[in-house]
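Enquirer: What follows is a predicted protein model with its sequence.
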Amino acid sequence: MSANSTRPGEHGLTAVGLDITRNERRDAPRGRLEVIGTIEHRFDQILSPEALEFVTELHDRFGVRRHELLRRDAEAAKAIDAGYNPRFLPETAQIREDPDWRVAGAAPGLEDRRVEITGPTDRKMTVNALNSGANVWLADHEDALSPTWSNVIGGQVNLYDAIRRDIDFVSDDGKEYRLGQTTPTIVFRPRGWHLCEKHMRYTNPAGLESAVSASLVDFGLYVFHNARELIARGSGPYFYLPKLESRFGARLWDEIFTFTEQALGLPHGTIRATVLIETITAAFEMDEILYELRDHCAGLNAGRWDYLFSIIKNFRDRGQNFVLPDRGQITMTVPFMRAYTELLVRTCHRRGAYAIGGMSAFIPNRRDPDVTQKALTQVADDKRREAHDGFDGTWVAHPDLIGTARAEFDAVLGGRENQLHRLREDVHVDASQLLDLRVPGGRITCAGIQQNVSVALRYIESWLRGAGAAAIDNLMEDAATAEISRSQLWQWVFQGAVTEDGMPIVRERVEWAIQKVCDGLARTTGDRLDDAAEILRTIVLRDEFPPFLTVPAYLDYLESPRQQAAAA
């Protein structure tokens, strides 16, 4: 198959045949997008009439498809809950077995990705990331961002300035942060398909209100304002795509990219995406996801923490064989995680795609040399394994880890920019290996319960105050690790798990642990600890399992447009 060949099966559509030109839609009924959030300093520059018109058109064209995708994902989750095991799909075997097709691959600025730093887009973090010495900065509007209105649009302001090298920051103590000469390539991560943006209101062409897609808002504003500027500066509009469950999510993004390129007058294939394989269902469709995005695809990333969360979430009601031990015992060397990462490298390199490793949670502490040394040792081991497995690059969460990660990849890469030549034909992974969740020596401990409660509670409290990445007990926690913590607690309670001392994990035991952690934390003016505890009790102790903790927390607890306007 060539890069532009027709997709097999009943969904066969080529990009060339899609109705995507603006002229063809000019006389069609149009929807309406209203901003109901407060307009802070320079927000009008990002929320310009032209930019909002573009985001509106994205909703007009793709909003219904998004809802259909979410329904499909929900049905797939119900099937797994009812006993279906994911598998390599027979209906897409033609894609997997065809040896000839390749993805677009690296674009300008993405040739060398050996170390990528991740983080949110507040102004200080933006300057620090761009001065970090990494090859790539993952500018994150997803798991590392608390989606307050100020963070979402303020982050777009910061990215606008950073791309034009017109950004600085002065801290409260007078320290100045300015850009150095060399900065990483920016890859922007919009929020996932499941999230909405409540500070906007969309009315479709039929006059009905529907949820505003956070994905389309984040993507649309970023690409509209920055695509041409990025290209002029020798880079391009590049994206990380989170939380995809299947090839259908990738197909929707590919059609959005194609429309956007035509709408903005960009050559086809200018937009490039790296997909995070962070759901168990996507792990069975890596080839298919690459194929759907092939004209726009740069690679795949092993999103390890969300992957663990996806496994727990999908198999939470499937019995003791699917109950995992303490989070700290689920390392990247346990068999099912090895199968997942090695399959990712093999799949990527067979198709000319980069394979990017995941993020170790350990971070240094400049005030504690022992903690720092432990973090450096752990990160070195992790990155050494990834480099030797054939990954082309990896993630870090702190600038002080870049040198350690780079040294491990330099030792393996030598003078090369990647390891695409390593096809890993020695790797053979079947469905049973991905689904065999046995962890040798794994156990659930009292300390594991306490850690999960502590991490989830403290992270949610931080998130409610607007900080989406939090250093907790010398680990970098984000929404994904908080999801692991709370979903394990729910599963342990409702599967009747027992700790290694023979004590059952019941609601009362977890409730006691939540109260104990609350009582042990220092209270400060304006903290959100009570709200965080209420959220955690709701998502851990009730029969209903929320698919994502960030959805009810965002809709019910994070600022509302009315609260925001009253505070302004």
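Expert: Everything's here; your move. Numbers count the residues shown, from 1 in each chain.

Enquirer: For the rest of this, base every contact and every neighbour count on C-alpha atoms.
Expert: Will do.

Enquirer: Please report how far the residue nearest to the spatial centre of the chain lies from Thr274.
Expert: For the chain, the residue nearest the mean C-alpha position is Pro242 (3.9 Å; C-alpha atoms, centre = their mean). As judged by C-alpha to C-alpha, to the nearest Å, Pro242 and Thr274 stand 9 Å apart.

Enquirer: got it, and Ser48?
Expert: To Thr274, Ser48 is 28 Å away according to C-alpha to C-alpha.

Enquirer: Contacts only, for the residue nearest to the centre of the chain.
Expert: For Pro242, the contacting residues are 142, 189-192, 275-278, by C-alpha atoms under 8 Å, 6 or more residues apart in numbering.

Enquirer: ok, those vs Gln450, which is closest?
Expert: Taking C-alpha to C-alpha as the measure, Gln450 lies nearest Glu278 of the contacts of Pro242, at 25.6 Å.

Enquirer: Identify the residues contacting stretch 482-489?
Expert: Under C-alpha under 8 Å, 6+ apart, the answer for stretch 482-489 is 305-306, 308-309, 312-313, 324, 327, 449, 452-453, 455-456, 459-460, 510, 536, 539-540, 548-549.

Enquirer: Return the subset of those residues lying in helices.
Expert: By the criterion of DSSP state H, membership of the contacts of stretch 482-489 in helices covers 305-306, 308-309, 312-313, 449, 452-453, 455-456, 459-460, 510, 536, 539-540.

Enquirer: Just the buried residues out of these, in ChimeraX syntax.
Expert: This is the ChimeraX syntax for the buried subset of the ones in helices among the contacts of stretch 482-489, where burial follows 16 or more other C-alpha atoms under 10 Å:
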select :305,306,308,309,312,313,449,452,453,455,456,459,460,510,536,539,540
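
Enquirer: one more structure, for comparison:
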Amino acid sequence: MDLVTYGSYYDVPEGVDIRGRYDAEFAKILTKDALKFVTDLHREFRNHIKYALERRREAKRRYNEGALPGFDPATRYIREQEWVCAPVPPAAADRKVEITGPVERKMIINALNSGAKVFMADFEDALSPSWENLMRGQVNLKDAVDGTISFHDKVRNRVYKLNDQTAKLFVRPRGWHLPEAHILIDGEPATGCLVDFGLFFYHNHSEFRRTQGAGFGPFFYLPKMEHSREAKIWNNVFEKAEKVAGIERGSIRATVLIETLPAVFQMNEILYELKEHSVGLNCGRWDYIFSYVKTFQAHPDRLLPDRVQVGMTQHFMKSYSDLLIRTCHRRGVHAMGGMSAQIPIKEDPVANELALELVRKDKLREVKAGHDGTWAAHPGLIPACMEVFNNNMGNAPNQIETSKREDAANITEQDLLQIPRGVRTMEGLRLNTRVGIQYVAAWLTGIGSVPLYNLMEDAATAEISRVQNWQWLRYGVELNGDELGVKVSRELFGRVVEEEMARIEKEVGTEKLKRGMYREACKIFTSQCTSPALDDFLTLDAYNYIVLHHPKESSKL
């Protein structure tokens, strides 16, 4: 059934202009009252957001002039005082394994049915933010919260529905920096995260609290923060939402992803600002590696090795994980582990078992370190992850009271900033280029979570590929391995791009290459890798392309 009604328009509050195409299902989400709620949030907090983003730019200027991030002396009292966050709600006490994925209809059903304790429905790194994806995602989540969601897969002739037992739902809105160009408020793009949060909260808070939260919620994940002032904005947003909805203060709960290098020095302060609304922190390790490069983009003494070598055994990564666990448990909330990006390798049982063994080893390290739960990118990983956590935690829902990690109290700024060890190789440069181009190609066509070479890639891993290429090009690094002494130059990179595009064509086929957005993606990715100045986010530049070129996005843009 075609629900598009041409010539129809959304009923909007004064000062609001919707540039996305009209759809009768979207109109049930974009009601006048829901839009007024989002508009009120935007108007009240937009100047606070702009100030926070300007402070990010000031911090970047300092780092580019040689400064290093560190603990803030002005907030030492927060780090040293004994205080705890509000008690964890029973509905969110057991989070041993969490699965993540975009707000696509079939994905939501499979993830909620996966056997994981939590499904993080993603409007951020795993989603390409086209108007269609964002609004369809809101429709899907409302149906999921209502318990009515289903999906008919016509190819397999199979109907997907929710089981009786499902994972708890957490929602991740976009970061503060991303606009929503299809909704203008007072002539400027709306703040993307307030659109994602506001629409979901407005339509679902009552039913969510009844069916999933046991009187609490909704539950959220908050990405990309760099400072506690950004957490304070979120806390104020939550308080306003609770007041408007007439629910108890502290009902909304959120986990903050510690996925930027500056934020690791602000963990106590972030929890302090969200004290009544916090249910923990998460090791967003892929974005954290990306942020390490971005923070030190003007520091040629801090070049990363191949991305496959920057794992949790690197000293700066282990220190980050250990300090996060200690901080969370000291403050009475969950310390969540990182993502396992492996996906099942169905055609090769031996390779599949080796991949599963890597996952088990990673999860064993996390649970023994004291993490209360972990992330997986594919339902096929849930049993292996759950087995490791159950075997090491027994019947306990978490390790908040039993794993205090007092040994991590002495972790220093130097521990958190130690330069990672390893080699830089031609294969590393090639892999970055091949993955980056293919991810951007998928993203431009509306796909934000992409299986490549037996791993699930999202915007975070694509960002590592981009900034590492940029860093190696900027400083003309000498490669190790078979190309010992060869310097990474624009000429070398140009040849690598040509050869990797040829390899991509061989892997996906000439017809798919022509039909897809590979050449456009190659242009965007190459431009960002060779730009004199490092763009803050790959997705900001690519988002402009989506807004201007994505089919059926709008009849008014």
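Expert: That came through fine. Owing to the predicted nature of the structure, the values given are computational and were not obtained by experimental measurement.

Enquirer: one step back: next one: the residue nearest to the centre of the first structure from Leu58 of the first structure, what distance?
Expert: The value you get for Pro242 of the first structure to Leu58 of the first structure, if C-alpha to C-alpha is used, is 18 Å.

Enquirer: and the contacts of Pro242 of the first structure, which of them are in helices?
Expert: Among these, no member is found in helices (DSSP H).

Enquirer: Looking at these, which is nearest Ile472 of the first structure?
Expert: Nearest to Ile472 of the first structure among the contacts of Pro242 of the first structure: Glu142, at 18.9 Å, using C-alpha to C-alpha.

Enquirer: ok, the equivalent of Arg158 of the second structure over in the first structure - how many residues close by?
Expert: Counting by TM-score structural alignment, Arg158 of the second structure lines up with Lys175 in the first structure. Neighbour count of Lys175 of the first structure, defined by other C-alpha atoms under 10 Å: 8.

Enquirer: Contact partners for Lys175 of the first structure?
Expert: Taking C-alpha under 8 Å, 6+ apart, one finds nothing in contact with Lys175 of the first structure.

Enquirer: same question, the one 5 residues further on
Expert: The neighbourhood of Gly180 of the first structure, defined by C-alpha under 8 Å, 6+ apart, consists of 130-131.

Enquirer: Return the distance of it relative to Leu130 of the first structure.
Expert: Taking C-alpha to C-alpha, one finds Gly180 of the first structure at 8 Å from Leu130 of the first structure.

Enquirer: swap in Gly269 of the first structure?
Expert: From Gly269 of the first structure across to Leu130 of the first structure, the span is 26 Å (C-alpha to C-alpha).

Enquirer: before we move on, what about Val55 of the first structure?
Expert: Going from Val55 of the first structure to Leu130 of the first structure by C-alpha to C-alpha gives 28 Å.

Enquirer: In the second structure, which residues correspond to stretch 389-405 of the first structure?
Expert: The aligned range for stretch 389-405 of the first structure is 369-385, by TM-score structural alignment.

Enquirer: Tell me how far that stretch lies from the chain's centre.
Expert: Taking C-alpha atoms, centre = their mean, to the nearest Å, the mean C-alpha location of stretch 369-385 of the second structure is offset from the chain mean by 16 Å.

Enquirer: Just the terminal-to-terminal distance for that stretch.
Expert: Start and end residues of stretch 369-385 of the second structure are separated by 15 Å (C-alpha to C-alpha).

Enquirer: what's around the counterpart of Leu492 of the second structure in the first structure, how many residues?
Expert: Leu492 of the second structure maps onto Arg509 in the first structure, with residues paired by TM-score structural alignment. Counted with other C-alpha under 10 Å, residues neighbouring Arg509 of the first structure total 13.

Enquirer: Check the one 5 residues further on too.
Expert: Burial of Ile514 of the first structure, expressed as a neighbour count using other C-alpha under 10 Å, amounts to 22.

Enquirer: wait, isn't it in contact with Glu534?
Expert: No. Applying C-alpha atoms under 8 Å, one finds Ile514 of the first structure not in contact with Glu534, separated by 9.8 Å.

Enquirer: Okay, strands next: where are they in the stretch 351-500 of the second structure?
Expert: For the stretch 351-500 of the second structure, the strands defined by DSSP state E, counting those that start in this stretch cover 373-376, 450-452, 455-457.

Enquirer: can you check the stretch 201-350 of the first structure too?
Expert: Using DSSP E, counting those that start in this stretch, the strands of the stretch 201-350 of the first structure run over 209-210, 238-241, 272-277, 297-302.
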